[in-house]
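Chemist: This is the structure alone, sequence omitted:
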């Protein structure tokens, strides 16, 4: 990677208040289950990624852009940004709108999540809110397509507001990264395909890579690694990314422009310490992109990504248990790593490396 005089991150997009609720099980319709505990914390890709980066490295400059309402949830988000040291001068407070919020349920029986959300102020975010003229950040992290009405629609001759914003960021000298959301595959594909030519990096999960390529990469929660390898190669063909990272419970894959594919297994997290997976994908992205920003080898960036995600699993909230870079890596080494075998389901005649 070439050296850049820029440093730090700018995040943009979703800031929402996660009303985290722990239940013993997810109920069937017309039945009742008890809420065992609840908290209200920051959520959304722009929020989680920003705070995670600051927790990994408190010296790293991080700023953000987004829309919130002038309400109690908005005040919580602003306070959490301030506590993390995130520059929020780009945050817009809309007085007549409710802050985007999510009822985020985690079932203790399975560890699985169910989210119900109200878009609120996020629906009013548009490319006009993104001013890149003064930022000295190096990497722009943008998301989430599918829950921002103005960004999701056509914008001044562009396919959607995401394309317009990514193009403006690159024109201003920023490297661009995109975060996705697990919505219906055809909807996600429609938003993302026009953006692929305007991205420098892309960090997604097994479901999302299948959705944007029209391939079945998961089956009832199980990852088809072979299908992910094929889908990842297709995404690299269609996009401008220098690197594409795909994560799933057993590990991660990274595709580079020269054809190299790196595979790194995930951390063997003890089940007893897991409180919830809410925010784990954001933590993985933060770990990987921090490593990329710092010029680490792709295999080392994947290891940090897994370690950061593993650290985040100890909290029902999205960012509360993420530690420093050293702390996350020490935690991962203490727990150990999963087997490489799951990342090599069949022999392949491809150029690849195993870390």
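Modeler: In hand now; what should we look at? Everything numeric in this text was worked out from a predicted model, so none of it was measured.

Chemist: rest of the way, CA atoms for contacts and neighbours
Modeler: OK.

Chemist: The residue nearest to residue 265 when sequence neighbours are not counted: neighbour count?
Modeler: Ranked by CA to CA, 6 or more residues apart in numbering and with sequence neighbours excluded, the top spatial neighbour of residue 265 is residue 251, at 3.9 Å. By other CA atoms under 10 Å, 23 other residues sit near residue 251.

Chemist: correct me, but residue 251 touches residue 284?
Modeler: No - with contact defined as CA atoms under 8 Å, residue 251 does not reach residue 284; the gap is 10.9 Å.

Chemist: overlap in contacts of these two?
Modeler: residue 306 (CA atoms under 8 Å, 6 or more residues apart in numbering).

Chemist: which is the next helix or strand following the helix or strand containing residue 162?
Modeler: Per DSSP states H and E: residue 162 is located in helix 161-171. Downstream of helix 161-171, the first helix or strand assigned by DSSP H and E is strand 175-178.

Chemist: Can you spell out which helices and strands pack onto that following strand?
Modeler: Counting contacts by 3 or more CA pairs under 8 Å, 6 or more residues apart in numbering; DSSP states H and E, strand 175-178 packs against strand 139-143, helix 161-171, strand 201-205.

Chemist: What is the following helix or strand past that strand packed up against?
Modeler: The helix or strand immediately downstream of strand 175-178 is helix 185-192, counting by DSSP H and E. When contacts are defined as 3+ CA pairs under 8 Å, 6+ apart, helix 185-192 packs onto helix 206-211.

Chemist: next up, a second structure to put side by side with the first:
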């Protein structure tokens, strides 16, 4: 019996098996078939409602963040520039997934051609890694603002912020670039059916009739380079931040200073906790039905784009005040 390689990748990892009835003799498919939520096809229209709502909230929320930062000169600073980068990342990531998903739910449009699948796969993994990198940049901003406040404006200049953003973009783009090439090199002679509503790296290479250990090991490497190193850097930053906060002389000063980190911490938790939960469920939830795995994977990808603008809109006073002025038509 051939040993099945253990697979790692950024993004959802879905366990599944295909019946012999789905096998075929093609070597390189021109299209893949996305099943949506396997086993819940009859409820696809109802399932589409919460996902369409989440996508609408993500689009409106992130565009609102971009609009407010652009229109409010007092928000033209490093923290809000990084927030704009996060908003753009969330918009691209959610848009690379949800429209095709809704077309499956509403119109049963399950086919996706090979090149489109590779493009979607690249965008999902690239912008997931980019989001993690932006959280690191935000942690750096909070570290400088709290541990070295007098030099914050001279250290994090607009030029430095732009270079950090470019570095995060290049890192995620280069790390995600091998994924479509790895997918393209394998022969596909079993099936072209992907039991989920989008193309992800491991979900596609599992269909290959070849030894995919290279893909598995590269996924592990990216997982360590992105989520592992980013989490370590964020933890180290907040260790220094907490030391600086606890050294402040009064309780009010400590509470006020820590309050400037709450939005960032909440956004980090909204990104990493679903990832941890999904990883644990994947490893220890073999008896969990496939449709539940797929639903959780979709929520895992859509939750940060939905929650990030809500978190920053509610917790950031400058953004909240600007929103209130917009809704009450009180200009300043």
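Modeler: Arrived safely. Only a predicted model underlies this, so the values are computations on that prediction, with no experimental measurement involved.

Chemist: Superposing both, give me the TM-score.
Modeler: The TM-score (TM-score structural alignment, normalised by the length of structure 2) is 0.26; 146 aligned residues with a CA RMSD of 6.7 Å.

Chemist: Remind me what the helix holding residue 162 of structure 1 packs against, helices and strands.
Modeler: Counting by 3+ CA pairs under 8 Å, 6+ apart, helix 161-171 of structure 1 packs on helix 149-152, strand 175-178.

Chemist: same thing but at 6 Å, please
Modeler: Counting contacts by 3 or more CA pairs under 6 Å, 6 or more residues apart in numbering; DSSP states H and E, helix 161-171 of structure 1 packs against helix 149-152.

Chemist: in the helix or strand encompassing residue 153 of structure 2, what counts as buried?
Modeler: According to DSSP H and E, residue 153 of structure 2 maps onto helix 152-155. For helix 152-155 of structure 2, burial by neighbour count (16 or more other CA atoms under 10 Å) applies to 152, 155.

Chemist: what's in contact with it?
Modeler: Residues from elsewhere that reach helix 152-155 of structure 2 (CA atoms under 6 Å, 6 or more residues apart in numbering): 144, 145.

Chemist: Repeat that for stretch 311-324 of structure 2.
Modeler: residue 263.

Chemist: in it, what's buried?
Modeler: Buried residues in stretch 311-324 of structure 2, defined by neighbour count with 16+ other CA under 10 Å: 311, 312, 313, 315, 316, 318, 319, 322, 323.

Chemist: do the same with stretch 222-239 of structure 2
Modeler: Residues of stretch 222-239 of structure 2 classed as buried by neighbour count (16+ other CA under 10 Å): 222, 223, 226, 227, 230, 231, 233, 234, 237, 238.

Chemist: Secondary structure element for residue 332 of structure 1, which one?
Modeler: Using DSSP H and E, residue 332 of structure 1 maps to helix 325-335.

Chemist: Tell me the buried residues in that helix?
Modeler: 325, 328, 329, 331, 332.

Chemist: continuing past the strand or helix carrying residue 291 of structure 1, what's the next helix or strand?
Modeler: Following DSSP H and E, one finds residue 291 of structure 1 within helix 280-293. Later in the chain than helix 280-293 of structure 1, the nearest helix or strand by DSSP H and E is helix 298-312.

Chemist: what about stretch 218-225 of structure 1, start to end distance?
Modeler: 9 Å (CA to CA, to the nearest Å).

Chemist: Any chance of a markdown table for the helices and strands packed on strand 175-178 of structure 1, columns distance to residue 35 of structure 1 and mean neighbour count?
Modeler: Converted to a markdown table, these look like this (distance: least, CA to CA, whole Å; neighbours: other CA atoms under 10 Å):
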| stretch | distance to residue 35 of structure 1 | mean neighbour count |
| --- | --- | --- |
| strand 139-143 | 30 | 25 |
| helix 161-171 | 37 | 22 |
| strand 201-205 | 29 | 24 |
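
Chemist: Mind listing what's buried along the helix ranked longest in structure 2?
Modeler: Criterion DSSP state H: the longest helix present in structure 2 is helix 114-147. Buried positions in helix 114-147 of structure 2, judged by neighbour count with 16+ other CA under 10 Å: 114, 117-118, 120-147.

Chemist: Can I take it that residue 32 of structure 2 is in a strand?
Modeler: Yes - assessed with DSSP: H, G, I helix; E, B strand; the rest coil, residue 32 of structure 2 lies in a strand.

Chemist: Make sure it is actually in contact with residue 115.
Modeler: No - with contact defined as CA atoms under 6 Å, residue 32 of structure 2 does not reach residue 115; the gap is 10.0 Å.

Chemist: so what's residue 254 of structure 1 closest to, chain neighbours aside?
Modeler: Nearest residue to residue 254 of structure 1, sequence neighbours excluded (CA to CA, 6+ apart): residue 245, at 4.3 Å.

Chemist: Just the angle for the helix or strand where the one you found lies relative to helix 298-312, thanks.
Modeler: Residue 245 of structure 1 belongs to strand 243-248 when assigned by DSSP H and E. On the basis of axes from the mean of the first three to the mean of the last three CA atoms, to 10 degrees, strand 243-248 of structure 1 is oriented at 40 degrees to helix 298-312.

Chemist: Show residues contacting the strand or helix carrying residue 89 of structure 1.
Modeler: Assigned by DSSP H and E, residue 89 of structure 1 belongs to strand 87-94. Defining contact as CA under 6 Å, 6+ apart, one finds that strand 87-94 of structure 1 is touched by 63, 64, 65, 66, 67, 68, 69, 70.

Chemist: if we can go back for a sec, which elements pack onto the following helix or strand past the strand holding residue 245 of structure 1?
Modeler: Next helix or strand after strand 243-248 of structure 1 toward the C-terminus (DSSP H and E): strand 251-256. Contacts defined by 3+ CA pairs under 6 Å, 6+ apart place strand 251-256 of structure 1 against strand 243-248, strand 261-265.

Chemist: Since that was my last question, I'll sign off now.
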